[in-house]
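Peer 1: sequence plus the predicted model coming up.
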Amino acid sequence: MMSLGKIAVLSVLQTEPEEVKLLDQSLPSGYKVYKSKVGSMDSAKIFAAIETAAKREGFISSNYREEHALYHSILEAYHGICRGNAGLGNVLRSAGLLYSIVRGPRTVGCADDGEWIAVALYGYMGAPMKGFEHEVLGLGMNPI
């Protein structure tokens, strides 16, 4: 069964051929999906990249309710990849991440629950030196 969080996580983990198959299943069920990448030692740049993409791609409109739901989805996913220690540059960590944004129902056939937005982050985090990083994964989702 397809669900918002599952689509977000699978999208961020899959390679292009697998992702096309996932999109073919997701779009007819009412999900909108976007995937890209971001890397930085500055958490503000990661948040800004995801927020900018969400606005540019039409995932949210410029109103408080939608921006707030997106912000908290990013924050929850970010909290997951930072293991509870929200911060990068100030503790000399860098991140190279893929991210996905998904908007739609929480689960297929659950339209009476309203629209939700999810953000998944996957990639590598560690000391800003090649070979000193490890994999990370985070997911956040909120109602709009």
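Peer 2: Sure, I can see it. Numbers count the residues shown, from 1 in each chain.

Peer 1: from here on, just use CA atoms for contacts and neighbour counts.
Peer 2: Will do.

Peer 1: need the next SSE after the helix or strand harbouring Tyr124, C-terminal direction.
Peer 2: Under the criterion of DSSP states H and E, Tyr124 resides in strand 116-126. Next helix or strand after strand 116-126 toward the C-terminus (DSSP H and E): strand 133-143.

Peer 1: give me the contacts around that following strand.
Peer 2: 5, 8-9, 69-70, 72-82, 114-127 (C-alpha atoms under 8 Å, 6 or more residues apart in numbering).

Peer 1: same check on stretch 26-38?
Peer 2: 2, 4, 7-8, 11-12, 23, 46, 49, 57, 59, 96-105, 108.

Peer 1: how about that stretch: buried residues?
Peer 2: Ser26, Ser29, Gly30, Tyr31, Lys32, Val33, Tyr34, Lys35, Lys37, Val38 (16 or more other C-alpha atoms under 10 Å).

Peer 1: want to try CSV for these, with secondary structure as columns?
Peer 2: Formatted as CSV, these follow (DSSP: H, G, I helix; E, B strand; the rest coil):
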residue, secondary structure
Ser26, helix
Ser29, helix
Gly30, coil
Tyr31, coil
Lys32, strand
Val33, strand
Tyr34, strand
Lys35, strand
Lys37, strand
Val38, strand
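
Peer 1: second structure for comparison follows:
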Amino acid sequence: MANQNAAPFSLSKLALLLPLLQGHDWQKTVEEQLAGGGYRYTLGRVGAMDLMKVVAAVETAAKRNRLIDEEQYREVHALYHAIIEAIQGVGRGTMQFGEILRTVGLTFAVVRGPMFPQGAEPGDWIAVCLYGTIGAPRKGFEHEVLGFGINHV
């Protein structure tokens, strides 16, 4: 996948690739770049018609895997904004699912670390990528979606 002479991917690119390549041979390459770049991350899945269940699943995974300190407001707040931004991409700006008879089945990644591996700028960023399907709650009536959000911690 990656040219050994190429510059390492940024936090954003790795966060996007992680859920897209889940289960693919290239997933290991992405995880190696995450580890080599000093990033922390988690992957998960959520299916729901309720927007708050999507938010809760991503937030719970980030807390459980210690990507954020839940006692630090700024960290929880940064994660929340990244999640909401990603959901806006999935919903095409509409922050509703079940109320308008839409359901989602999503794989998500949360990645935390410097914007660029071994970056010169201090401070962490947190990125959320949602990839999967959205549609009417009926098999075959869905299509693929991708949402991404990023915020500084």
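Peer 2: Nice, thanks for sending it over. Computed from a predicted model, the values in this text were never measured in an experiment.

Peer 1: please work out the TM-score for the two chains.
Peer 2: TM-score for the superposed chains, counting by TM-score structural alignment, normalised by the length of the first structure: 0.96, backed by 144 aligned residues with a C-alpha RMSD of 1.0 Å.

Peer 1: hang on, the earlier thing: in the strand holding Tyr124 of the first structure, what counts as buried?
Peer 2: Quick answer for strand 116-126 of the first structure (16+ other C-alpha under 10 Å): Trp116, Ile117, Ala118, Val119, Ala120, Leu121, Tyr122, Gly123, Tyr124, Met125, Gly126.

Peer 1: repeat for stretch 65-80 of the first structure
Peer 2: 66-67, 69-80.

Peer 1: pipe those into CSV and attach secondary structure and distance to Glu135 of the first structure per row.
Peer 2: Compiled in CSV, the buried residues of stretch 65-80 of the first structure are given as follows (DSSP: H, G, I helix; E, B strand; the rest coil; distance: C-alpha to C-alpha, whole Å):
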residue, secondary structure, distance to Glu135 of the first structure
Glu66, helix, 30
Glu67, helix, 28
Ala69, helix, 26
Leu70, helix, 24
Tyr71, helix, 23
His72, helix, 22
Ser73, helix, 20
Ile74, helix, 18
Leu75, helix, 18
Glu76, helix, 17
Ala77, helix, 14
Tyr78, helix, 13
His79, helix, 14
Gly80, helix, 12
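
Peer 1: closest to Ala86 of the first structure out of those residues?
Peer 2: His79 (5.8 Å; C-alpha to C-alpha).

Peer 1: now for that closest one: what does it line up with in the second structure?
Peer 2: Structural alignment places His79 of the first structure opposite Gln88 in the second structure (criterion: TM-score structural alignment).

Peer 1: hang on, its match packs against Thr94?
Peer 2: Yes: with contact defined as C-alpha atoms under 8 Å, Gln88 of the second structure reaches Thr94; the gap is 6.3 Å.

Peer 1: before we move on, back to that, filter the contacts of stretch 26-38 of the first structure down to the buried ones.
Peer 2: 2, 4, 7-8, 11-12, 23, 46, 49, 59, 96-105.

Peer 1: in strands only, show me those residues.
Peer 2: Counting by DSSP state E, the part of these found in strands is Gly96, Leu97, Leu98, Tyr99, Ser100, Ile101, Val102, Arg103, Gly104.

Peer 1: burial of the aligned partner of Met129 of the first structure in the second structure, as a residue count?
Peer 2: Aligning on TM-score structural alignment places Met129 of the first structure opposite Arg138 in the second structure. Under the neighbour criterion other C-alpha atoms under 10 Å, Arg138 of the second structure is assigned a count of 10.

Peer 1: show me the contacts for Arg138 of the second structure.
Peer 2: So Arg138 of the second structure contacts nothing (C-alpha under 8 Å, 6+ apart).

Peer 1: Throw the ones in strands among the buried ones among the contacts of stretch 26-38 of the first structure into a markdown table and include distance to Glu135 of the first structure, thanks.
Peer 2: Output for these, formatted as a markdown table (distance: C-alpha to C-alpha, whole Å):
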| residue | distance to Glu135 of the first structure |
| --- | --- |
| Gly96 | 10 |
| Leu97 | 9 |
| Leu98 | 11 |
| Tyr99 | 14 |
| Ser100 | 16 |
| Ile101 | 19 |
| Val102 | 22 |
| Arg103 | 25 |
| Gly104 | 28 |
